[in-house]
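Below is the structure, and that's it, no one-letter string:
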């Protein structure tokens, strides 16, 4: 068996400290060191691991797409050695590594508890202190997937001048549980209520010049959709000339509907909306005999996209950009018929803010 051969290639080295010491390095997505140690203990028992004089150092890496490689170094009371193994899945390498380490600790207990096959311990590596030597003569003949895995692991590289130094031994999948229950159906995403506050710049020329913009919006969202009701305000800016001009500000209510793309903590709403509100202008200038305040209605369609990122908890960040097409354009003229300002037909806005999930 490969596991036995890997444990049997130990050469003379310094004696490590007593007890099983495991140094495990693997990329994200592979089982961690605690899981590997737990698998070894399940095969040998904690008492055997505590009596052992063995240090195991293992490194897992992705050798190629869909192919994982394991480098395992064992240092025992009688020596040390190194082997390499590859498999299509990281978990298969983890199971193989746990089996090899368990055999080095206590071969009889390791295989008797795992696959019903109890091979002889490695000839050149003494198992952990206190491990029974009678495992060398015990061999069960039971067949099964785990036995085949151990058999495949034991074959090693073929002899010959062209035999490779590295071993790529297939690791069989573990048998399915006898009465596996079907996975529970994924619960549908419940409707969530959110509140967003944002600020930015409006370059729609709704006002005479680009201006600041602030917004507040309530949202209802599901797994693939979002609906919003919000308010938008642009603070006063000046327009016209010093002789004939005015001070202009605007506010609008906005309705938006959005299909949503999601990936992990990031979502991308793609929205269309409708803005309706009004602009207020207050005249001022050296050539104006009287100054008055007037209001003109505003109606526009919007289309835009945003990126929302909520790494954890209820609070997330929001960045959105919208193009605006005016359907009803506010216009302001003096009593003498001089046009002071008329909203542009097209423009846009960019807003950055924070969104809080209320429920």
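Cool, got the structure. What you see is a predicted model, and the numbers here were worked out from it, not measured in a lab.

use CA for all of it now, contacts and neighbours both
Fine.

In contact with residue 191, which residues are there?
With contact taken as CA atoms under 8 Å, 6 or more residues apart in numbering, residue 191 is in contact with 220, 221, 222, 223.

So the third one sits against residue 193, correct?
In other words, residue 222. No. The pair residue 222 and residue 193 fails to qualify as a contact (CA atoms under 8 Å) at a distance of 9.4 Å.

Would you map the helices across the stretch 1-150 of the chain?
All helices of the stretch 1-150 of the chain, identified by DSSP state H, counting those that start in this stretch, fall at 2-8, 33-44, 46-51, 90-105, 107-114, 145-154.

and the first one, how far from the chain's centre?
Distance of helix 2-8 from the chain centroid (CA atoms, centre = their mean, to the nearest Å) equals 37 Å.

Kindly report the same for the fifth one.
Relative to the mean C-alpha coordinate of its chain, helix 107-114 is positioned 38 Å out (CA atoms, centre = their mean).

That one to helix 90-105, inter-axis angle?
140 degrees (axes from the mean of the first three to the mean of the last three CA atoms, to 10 degrees).

Tell me the helices and strands packed up against helix 107-114.
Using 3 or more CA pairs under 8 Å, 6 or more residues apart in numbering; DSSP states H and E as the contact test, the elements touching helix 107-114 are helix 33-44, helix 90-105.

For this protein, identify the residue most remote from the centre.
Distance from the centre of the chain peaks at residue 289, with 65.4 Å (CA atoms, centre = their mean).

looking at it, residue 359 is touching residue 190, isn't it?
No. Residue 359 lies out of contact with residue 190 (CA under 8 Å); the separation is 9.6 Å.

list the contacts for residue 197?
Counting by CA under 8 Å, 6+ apart, residue 197 makes contact with 214, 215, 216, 217, 353, 354, 355.

here's the one I want to compare it with:
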């Protein structure tokens, strides 16, 4: 006996489900997280509300409590049998203790409904079972016990029990009819023949059947479209003489798997020094690009492609009759980058862009003598751009 007490104390301290049935002999299975009341607390709650100890074989309970990430946090799948058909319920609550109390109320109500002579409540703070009035079948007085060979619960009105597998309210049987009342089959049914619902506790009234939570990425709960603005800059090589700096502003639209952006860029002036003279050139252009949004979570990898149109302005120095002119710039732009989310709206971005020149200016000295090229853009130019992006709603 001392060993059994020590073992029971260790189990209670570890807050694990008890593997053995309770001392009353009731078949109670209760599986719940370690922070929840255990099976012993459930049994005490049932017997407190019933006002007596459970008899062997009088009650069967099988409950499983699970924890979920979204409210309600605790959800209970319950199977209950008290001498009749099995009932199944699914309940949810913000606390695990509320589910334990609700199970105790349901179990005590079911036992009391099967044994009208036993009170449902033995304490002042437990709900009372209403006593319906109406016809009493078979002429049995109130409180009469079943005759020898007659099964317990005979003469209960239809609807006083539940169908297997249905989640409905528990009901209590009607009282036996008075001696002078006609048989049930010889009279019209009245309101008193309707099943009587067991009163609910405050905790049970707060519980609601669990509806399957929608997936986090359900299309109906997502924004269909978002937007962004990005400021960026970095080194550029090939479009102007030598290495220069590029600054730009981009804005566009966001979908779950794609983005469309308009990007403006300006390349700082650079000078090409030749024996015939020098030319100083700069570039201003705008591009429209479509991008695929790869990656998930905090890291996104946009892969983009589009067209860039602009003007390259150049002016010669040290050349007779030099003048400043602006030439057409048209290029195919392709690139890949990475965006790391720093918050709900902010991202740090980096991208490598390549531009293939389709149309570009050619700065030459043509007088006196044959034409001499001072500068022309490279067939392929490259930019490494780093920036900060603000997202105005993101459907991902």
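Everything's here; your move. Worth saying up front: this structure is predicted, and the values here are computed from it rather than measured.

Got a TM-score for the pair?
The TM-score (TM-score structural alignment, normalised by the length of the first structure) is 0.55; 233 aligned residues with a CA RMSD of 3.8 Å.

ok so, going back, most tightly packed of the helices and strands packed on helix 107-114 of the first structure?
Stretch with highest mean neighbour count among these: helix 90-105 (a mean of 25; mean count of other CA atoms under 10 Å).

who does that one touch, helix- and strand-wise?
Under the contact criterion of 3+ CA pairs under 8 Å, 6+ apart, helix 90-105 of the first structure touches helix 2-8, helix 33-44, strand 53-64, strand 67-76, strand 80-87, helix 107-114.

what angle separates that helix from strand 80-87?
Using the same axes, to 10 degrees, the direction of helix 90-105 of the first structure lies 150 degrees away from that of strand 80-87.

to the chain's geometric centre, what's the distance from helix 90-105 of the first structure?
Relative to the chain's own centre, helix 90-105 of the first structure is displaced by 28 Å; criterion: CA atoms, centre = their mean.

That one relative to strand 53-64, how many degrees between them?
Using the same axes, to 10 degrees: helix 90-105 of the first structure against strand 53-64 is 160 degrees.

which residue lines up with residue 351 of the first structure in the second structure?
Here residue 351 of the first structure is matched to residue 385 in the second structure, going by TM-score structural alignment.

what sits against residue 304 of the first structure?
Counting by CA under 8 Å, 6+ apart, residue 304 of the first structure touches 270, 271, 272, 320, 321, 322, 323.

Tell me which of the helices and strands packed on helix 90-105 of the first structure lies nearest to residue 257 of the first structure.
Residue 257 of the first structure lies closest, by CA to CA, to one member of those: strand 53-64, at 43.0 Å.

Would you map the helices across the second structure?
2-14, 39-50, 96-114, 202-205 (DSSP state H).

Can you check which of those gets nearest to residue 361 of the second structure?
Of all the helices of the second structure, it is helix 96-114 that lies closest to residue 361 of the second structure, at 75.1 Å by CA to CA.

which part of the first structure lines up with the closest one?
Alignment of helix 96-114 of the second structure against the first structure: no match, by TM-score structural alignment.

swap in stretch 299-310 of the second structure?
Using TM-score structural alignment, stretch 299-310 of the second structure lines up with residues 266-277 of the first structure.

average distance between the matching stretch and the second structure?
In the superposition against the second structure, stretch 266-277 of the first structure averages 1.3 Å from its aligned positions (mean CA distance after the TM-score superposition for the first structure).

Other residues contacting that stretch?
Identification of contacts with stretch 266-277 of the first structure by CA under 8 Å, 6+ apart yields 225-226, 250-262, 297-311.

What's the ChimeraX syntax to select whichever of those are buried?
Filtering the contacts of stretch 266-277 of the first structure down to the buried ones (16 or more other CA atoms under 10 Å) takes a single ChimeraX command:
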select :225,226,250,251,252,253,254,255,256,257,258,259,260,297,298,299,300,301,302,303,304,305,306,307,308,309,310
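
What residues sit buried inside stretch 134-149 of the first structure?
Using 16+ other CA under 10 Å as the test for burial, stretch 134-149 of the first structure gives 135, 146, 147, 148, 149.

Do a quick rundown of the strands in the first structure.
19-25, 53-64, 67-76, 80-87, 192-202, 211-221, 225-240, 245-263, 266-284, 293-309, 315-328, 331-333, 339-342, 346-357 (DSSP state E).

residues in the second structure aligned with the first one?
Okay, so that is strand 19-25 of the first structure. Following TM-score structural alignment, strand 19-25 of the first structure has no partner segment in the second structure.

quick one: that strand to helix 90-105, angle?
With the same axes, to 10 degrees as the basis, strand 19-25 of the first structure and helix 90-105 are set at 160 degrees to each other.

contacting residues around strand 19-25 of the first structure?
Contacts for strand 19-25 of the first structure (CA under 8 Å, 6+ apart): 32-33, 37, 49-60, 105, 128.

Now which of those residues would you call buried?
Of the contacts of strand 19-25 of the first structure, these count as buried by 16+ other CA under 10 Å: 33, 37, 49-58, 60, 105, 128.

Going by distance to residue 333 of the first structure, which of these wins?
Proximity of those to residue 333 of the first structure (CA to CA) peaks at residue 60, which lies at 75.1 Å.

The closest one contacts residue 67, doesn't it?
No. Shown here, residue 60 of the first structure and residue 67 do not form a contact pair, counting by CA under 8 Å, at 10.8 Å.

tell me the two of the buried ones among the contacts of strand 19-25 of the first structure that are most distant?
The span of these, defined through CA to CA, is set by 51 and 60 at 26.8 Å.

a markdown table please, covering the helices and strands packed on helix 107-114 of the first structure and showing distance to residue 2 of the first structure.
Below are those laid out as a markdown table (distance: least, CA to CA, whole Å):
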| stretch | distance to residue 2 of the first structure |
| --- | --- |
| helix 33-44 | 17 |
| helix 90-105 | 8 |
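
what about the equivalent of residue 219 of the first structure over in the second structure, distance to residue 390 of the second structure?
Counting by TM-score structural alignment, residue 219 of the first structure corresponds to residue 252 in the second structure. Distance, residue 252 of the second structure to residue 390 of the second structure, using CA to CA, to the nearest Å: 11 Å.

what is in contact with those two at once?
Common neighbours of residue 252 of the second structure and residue 390 (CA under 8 Å, 6+ apart) are 228, 229.

Check the gap between the residue nearest the centre of the first structure and residue 312 of the first structure for me.
For the first structure, the residue sitting closest to the mean C-alpha position, by CA atoms, centre = their mean, is residue 264 at 5.5 Å. Using CA to CA, we find residue 264 of the first structure at a distance of 11 Å from residue 312 of the first structure.

Also residue 342 of the first structure?
45 Å.
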